[in-house]
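Undergrad: below is the sequence, then the predicted model.
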Amino acid sequence: MLHTRSTTPCLPKAAGLGLKPEHYGEILASKPAVGFFEIHAENYMGDGGPPHRWLEAIREVYPLSLHGVGLSIGGLAPLDLDHLRRLRRLVDRYRPESFSEHLAWSTHESTFLDDLLPLPYTPTTLATVVDHVAQTQDALGVRMLLENPSTYVVFAESTIDEADFLREIARRTGCGLLLDVNNVMVSAVNHGLDPDRYLARFPVESVGEIHLGGYDETTDADGERLLIDAHGSPVSPDVFSLYERTLTLTGPVPTLVEWDNDVPSFATLLAEARRVDDALLDSSSIASGQVAGEAA
């Protein structure tokens, strides 16, 4: 059964940046050419105070992406209804152009785990995630985007390919997908897979937003290369190259540069956004050329 939802306006097909408190004043003073700003929903769940005053002012100028990290969409337990109600208040207050969450779980009984944990891809977990996505969209009144995870382990009980798992969730619920290209690279390296082959199977027709970020690198117990989704450095060159190849599959898509730890100057973030805008412009030119060629 396909669940239909009311939709919010789309983000512009441009580079976006995470909104950080240390940059509030500079953003409002200079009003830089940024496609949109993303906030983590849980940081704005209080009723008032300075964060909301800053966000209200910035929202008057820029499109907004609302990114959740605490719903535990993949958890076996029922969704937290109080959390959903707080999310709904945020959606009603700021009318974001996009709302997204993670294909992950972070709760166990009454305990909230400060991490986004992977889940096995089985018919049982698929049914749970589908129910939770449908419930979230009903509660918020918007179509959500679901993000592919970065993973460090695989489950022996998994019987469904990750891309097929995401495709089926989108088909059953009508949700969109958030394609995190950095997560693709992290998971592919950690599991000895080909990231391009993963993307070739990914349901790109459902992608409403892309994320980019930097990773940390170490080695595992066997001395093999291990990547960690860290969000504390520039977009890695191999991830950016993979992003450019991704755009040949998706066409231009709103793209966020994630940099949540060791936050640099706003000028550094803006330089990352400019690289993304250039890649989007190139992909748009290529797509226009292909359309013109087909018309001829």
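TA: Yep, that arrived.
Undergrad: make it CA atoms for all contacts and neighbour counts henceforth
TA: Fine.
Undergrad: the strands in the stretch 101-250 of the chain, which residues?
TA: Counting by DSSP state E, counting those that start in this stretch, residue ranges of the strands within the stretch 101-250 of the chain are 105-108, 111-117, 145-147, 176-180, 207-213, 215-219, 225-229.
Undergrad: indicate which one of those strands is closest to H23.
TA: Among these, the nearest to H23 by CA to CA is strand 207-213 (18.6 Å).
Undergrad: how much does the closest one deviate in direction from strand 176-180?
TA: 20 degrees (axes from the mean of the first three to the mean of the last three CA atoms, to 10 degrees).
Undergrad: buried stuff in strand 207-213?
TA: Within strand 207-213, the residues that qualify as buried are 207-213, counting by 16 or more other CA atoms under 10 Å.
Undergrad: tell me the angle that strand makes with strand 225-229.
TA: Direction vectors for strand 207-213 and strand 225-229, defined by the same axes, to 10 degrees, enclose an angle of 120 degrees.
Undergrad: quick revisit: dump the buried residues of strand 207-213 to a markdown table, plus distance to R53.
TA: Formatted as a markdown table, these follow (distance: CA to CA, whole Å):
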| residue | distance to R53 |
| --- | --- |
| V207 | 32 |
| G208 | 28 |
| E209 | 27 |
| I210 | 28 |
| H211 | 27 |
| L212 | 28 |
| G213 | 28 |
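Undergrad: looking at the residues you listed, which is nearest A200?
TA: Out of the buried residues of strand 207-213, the member with the shortest distance to A200 (by CA to CA) is V207, at 13.3 Å.
Undergrad: structure two is appended below for comparative analysis:
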Amino acid sequence: MVGVGLRSPHIHQILSEQPDIGWLEIHSENYFTVNSPARQQLRAAASHYPISCHGIGMSLGSADALDKQHLSQLKQLVEEINPIAVSDHLSWSSVDGQYFNDLLPLPYTEEALAHFCHKVELVQDFLGRQLLVENPSSYLSFNHSTIPEWEFLRAVQQRTGCGLLFDLNNIYVSSFNHGFDCQTYLDAIDPRTVKEIHLAGFTVKQFEQGEIWIDTHSKPVSEPVWQLYRQWVRQHFTALGGVPTLIEWDLDIPELGVLLGEADKAQQIIAQEASDGISAA
């Protein structure tokens, strides 16, 4: 099942034309106001499509306490929409209540792991449901980190029982920025814990100090990321069935047809690998 993000330039077209889309993802915080036009549009969309609530505001890795108002608004939204998934990020974005417009990397230490797991458990208890945690893209790392990211993420899942939102583009981007092997990351994750997959495009930036890749969600999915996705589907689809896949596109948003074309590519990969798996069996 392949979906696309529900973004403001496409809402009216999606509601009026009801194209063949497997599901829609929203950024939860955009729909917190109960009687807003956006919430009304979401209700209309939810009557036709499964919805996934993807958050960017929990700041789970921050030393700040969880924002009770934020959690209450999220719970109300979740109870009304009954989404297929609720997710947020392996990151932090606040200090002393001051929020930054970014998802910042954690130091991968035992102390940070215990703290992050405690936050995830609090959220799951409050919502009364499983949370999905997404692996980040990152552009710096901490010298005192002692745990590889893939082991840290795996430990979060094992300790809390959360699910994983596996972003293959983030793995590819971070593998270049930090010099690790994508295959090492993929091999470390139990596929049974992956409940959603994200695919997106990235931007290459050149600086005097060198090249960096940035997860901008502003381009089509790159061919290497398609290959990672094909590999993942080939290895795990037959055994586990389909995992919801999302095409993310948040900047320089194109016409809806472009997103649907990307979603169709993912659907074709699923169909091909499923067919090959059946034939092999």
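TA: Sure, I can see it. For clarity, every value in this text was computed on a predicted model and none was experimentally measured.
Undergrad: sorry, back to before: closest to D180 of the first structure out of the buried residues of strand 207-213 of the first structure?
TA: Out of the buried residues of strand 207-213 of the first structure, the member with the shortest distance to D180 of the first structure (by CA to CA) is H211, at 4.4 Å.
Undergrad: surely that closest one touches V184?
TA: No - with contact defined as CA atoms under 8 Å, H211 of the first structure and V184 do not form a contacting pair (10.3 Å).
Undergrad: show me what H12 of the second structure aligns to in the first structure.
TA: Per TM-score structural alignment, the equivalent position to H12 of the second structure in the first structure is G25.
Undergrad: cool, and L131 of the second structure?
TA: Taking TM-score structural alignment, the alignment pairs L131 of the second structure with M144 from the first structure.
Undergrad: burial count for its match?
TA: Neighbourhood size, M144 of the first structure [other CA atoms under 10 Å]: 28.
Undergrad: next, the contact list for it, please.
TA: With contacts taken as CA atoms under 8 Å, 6 or more residues apart in numbering, M144 of the first structure has the following neighbours: 98-101, 133, 136-137, 175-177.
Undergrad: state which helix of the first structure is the longest.
TA: For the first structure, the helix reaching the highest residue count under DSSP state H is reported as helix 266-295.
Undergrad: from the contact counts, what lies against that helix?
TA: Taking 3 or more CA pairs under 8 Å, 6 or more residues apart in numbering; DSSP states H and E as contact, the helices and strands that helix 266-295 of the first structure lies on are strand 15-18, helix 237-250, strand 255-258.
Undergrad: at 6 Å instead, please
TA: Counting contacts by 3 or more CA pairs under 6 Å, 6 or more residues apart in numbering; DSSP states H and E, helix 266-295 of the first structure packs against strand 15-18.
Undergrad: superpose on the second structure and give me the mean offset of the strand it packs on.
TA: Per the superposition on the second structure, strand 15-18 of the first structure and its aligned residues are separated by 0.5 Å on average (mean CA distance after the TM-score superposition for the first structure).
Undergrad: ok, residues contacting that strand?
TA: 34-38, 255-257, 273, 276-277 (CA atoms under 6 Å, 6 or more residues apart in numbering).
Undergrad: residue in the first structure matching D96 of the second structure?
TA: Taking TM-score structural alignment for the superposition, D96 of the second structure sits opposite E109 in the first structure.
Undergrad: neighbours of that match, how many?
TA: Counted with other CA under 10 Å, the burial measure for E109 of the first structure works out to 9 neighbours.
Undergrad: can you tell me how far it sits from A127 of the first structure?
TA: 19 Å (CA to CA, to the nearest Å).
Undergrad: next: S110 of the first structure.
TA: Taking CA to CA as the measure, S110 of the first structure and A127 of the first structure are separated by 22 Å.
Undergrad: what's the answer for A14 of the first structure, then?
TA: According to CA to CA, A14 of the first structure and A127 of the first structure sit 34 Å apart.
Undergrad: what of F240 of the first structure?
TA: From F240 of the first structure over to A127 of the first structure (counting by CA to CA), the distance is 34 Å.
Undergrad: so S87 of the second structure, which state does it fall into?
TA: Of the three states, S87 of the second structure takes strand under DSSP: H, G, I helix; E, B strand; the rest coil.
Undergrad: which residues does it contact?
TA: The contact partners of S87 of the second structure, by CA under 6 Å, 6+ apart, come to 54-55, 131-133.
Undergrad: and which of the residues you listed is nearest to Q41 of the second structure?
TA: H54 (16.9 Å).
Undergrad: map that closest one onto the first structure.
TA: Pairing criterion TM-score structural alignment: the partner of H54 of the second structure within the first structure is identified as H67.
Undergrad: can you get me a residue count around its match?
TA: Using other CA under 10 Å, the number of residues around H67 of the first structure comes to 22.
Undergrad: so it touches H40, yeah?
TA: Yes - H67 of the first structure lies in contact with H40 (CA atoms under 6 Å); the separation is 4.9 Å.
Undergrad: now stretch 77-86 of the second structure: which residue numbers in the first structure?
TA: Stretch 77-86 of the second structure corresponds to residues 90-99 of the first structure when matched by TM-score structural alignment.
Undergrad: I misspoke; the intended subject was stretch 146-161 of the second structure.
TA: Per the alignment by TM-score structural alignment, stretch 146-161 of the second structure matches residues 159-174 in the first structure.
Undergrad: also stretch 192-204 of the second structure?
TA: Under the criterion TM-score structural alignment, stretch 192-204 of the second structure matches residues 205-217.
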